[in-house]
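Visitor: I would like to see how this sequence folds:
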Amino acid sequence: MRRVLTLAALLAAPVPALAHTGADHLHGFAAGFLHPVGGLDHVLAMVAVGLWAGLLGGRAIWALPAGFLGAMAVGFGVATTGLGLPMVEAGILASVIVLAALVASSARLSLAVAVPLVALFGLLHGHAHGTELAGHGAVGYAAGFLAASAALHGLGMLAAWQVTNRLVLRVAGGAIAALMLVVAGLG
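Guide: Next comes the predicted model:
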């Protein structure tokens, strides 16, 4: 029961929706590390990737986070060259909803489908981080947000492994999806 309450507390922690840290005075790694943890959309997407990977088990434990992080780095690079991608913010919102729904349904997709899906979402998240670089050292900033994202993936996997009642995880996935639908004004 304590694990369930801990997971519920983490999911209910007050984090401003679709906002980022006000740590504009930080640069490089520190700014990059704090950037994704300051936005509810980014936090929930990263945790959902970890939850889904933990639920799938096997090779998915490494493949899903690696696919997300690799594509995130590519998206960051694309953004820093000035190339835009269409519907990045809408795609980020959709990423949280879709990933949470996959957790809620305990979807057992093959890695041939799951990895490209999370990679697409990683590309969008990385692009958003790249467009928000604004005066930070690119390499340190990228290393920081990749490290924070990996840690959030790990948090999701840890939750998937520690919470033995899969129904709790599925309900958490449903709650995340519902929360983001409300944030998007679709709920």
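Visitor: drop to CA atoms for contacts and neighbour counts, all remaining ones
Guide: Noted.
Visitor: which residues of this protein fall in helices?
Guide: Ranges of helices in the chain, per DSSP state H, are 2-12, 28-37, 40-56, 60-80, 88-104, 111-131, 138-162, 166-183.
Visitor: count of neighbours near H153?
Guide: 30 (other CA atoms under 10 Å).
Visitor: residues contacting the residue lying closest to I176 once chain neighbours are set aside?
Guide: Once flanking residues are discounted, I176 sits nearest to A100: 5.9 Å by CA to CA, 6 or more residues apart in numbering. Applying CA atoms under 8 Å, 6 or more residues apart in numbering to A100 gives the contacts 45, 48, 173-174, 176-177.
Visitor: second input sequence below; structure requested for side-by-side comparison:
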Amino acid sequence: MKRIIIVLLSSLIFLPNIGYSHEIGFGGGFGSGLTHPVLGFDHLLAMLSVGILSAQIGGTAIWVIPLAFVSFMLTGGVLGIKEVPLISVELGIAFSVLILGIVLAADKKIPFIITMLFVGFFAIFHGHAHGTEMPFLAEPQLYALGFIIGTAGIHIIGVLIGLSATKIKHGLQLLRYIGASIAGIGFHLVIS
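Guide: The predicted structure is shown next:
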């Protein structure tokens, strides 16, 4: 586990624009859609948190919660593409990072339906950002496919992190620290 963390942190040296997903693109289409959730630090943290949270809940939540996030995100993406205004999209994304981090840090069992509702609510903001920031494309379907696959991949990594934590000494405590760090970043995003 330590080796994985070291490799991931070391790779940041080679990705200096990690926080600027809104400016990185591969000419539009699939690549641009794929990089938006992966390279957008706020999106990345929220989606990792969703995966970890679903692993903490366990059972069918491992796939149902990420699937709900992707479904609602796609709905938000369509709203963004259609230029349907949403109030405070960036603030909604920032609050998603903050609240998901708090939930991970608290390590309390939240009822499944409540988790689904708040994950779905925040997913609409993430999707809206993807949709409104979509470059003018000849193939918007490829962009949407890219951001769906990118999001699903991040969720899978989060699930794997959550499941792996149960197998290592002090892993659950480590997840709480990760959650507290994510909440701290979310707080910074909310106030800035």
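Visitor: now render the contacts of A100 of structure 1 as a markdown table, adding distance to G130 of structure 1 and neighbour count.
Guide: As requested, those are exported to a markdown table (distance: CA to CA, whole Å; neighbours: other CA atoms under 10 Å):
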| residue | distance to G130 of structure 1 | neighbour count |
| --- | --- | --- |
| A45 | 17 | 30 |
| A48 | 22 | 31 |
| G173 | 28 | 27 |
| G174 | 30 | 19 |
| I176 | 25 | 26 |
| A177 | 25 | 26 |
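Visitor: spatially central residue in structure 2, please.
Guide: M47 (1.9 Å; CA atoms, centre = their mean).
Visitor: my read: it touches I154, true?
Guide: Yes. The pair M47 of structure 2 and I154 qualifies as a contact (CA atoms under 8 Å) at a distance of 6.0 Å.
Visitor: ok, now which ones touch the aligned residue in structure 2 for L181 of structure 1?
Guide: Counting by TM-score structural alignment, L181 of structure 1 corresponds to F187 in structure 2. The contact partners of F187 of structure 2, taken as CA under 8 Å, 6+ apart, are 94-95, 98.
Visitor: ok so, going back, gap between the residue nearest to I176 of structure 1 and E89 of structure 1?
Guide: 17 Å (CA to CA, to the nearest Å).
Visitor: count the neighbours of the residue nearest to G40 of structure 2 when sequence neighbours are not counted for me.
Guide: Counting by CA to CA, 6+ apart, G40 of structure 2 lies nearest to S21, which is 4.4 Å off, once chain neighbours are set aside. The local packing of S21 of structure 2 (other CA under 10 Å) involves 19 other residues.
Visitor: wait, S21 of structure 2 touches S32, no?
Guide: No. Shown here, S21 of structure 2 and S32 do not form a contact pair, counting by CA under 8 Å, at 9.1 Å.
Visitor: pretty sure A101 of structure 1 sits against V171.
Guide: No. At 9.8 Å, A101 of structure 1 and V171 do not qualify as touching, with contact defined as CA under 8 Å.
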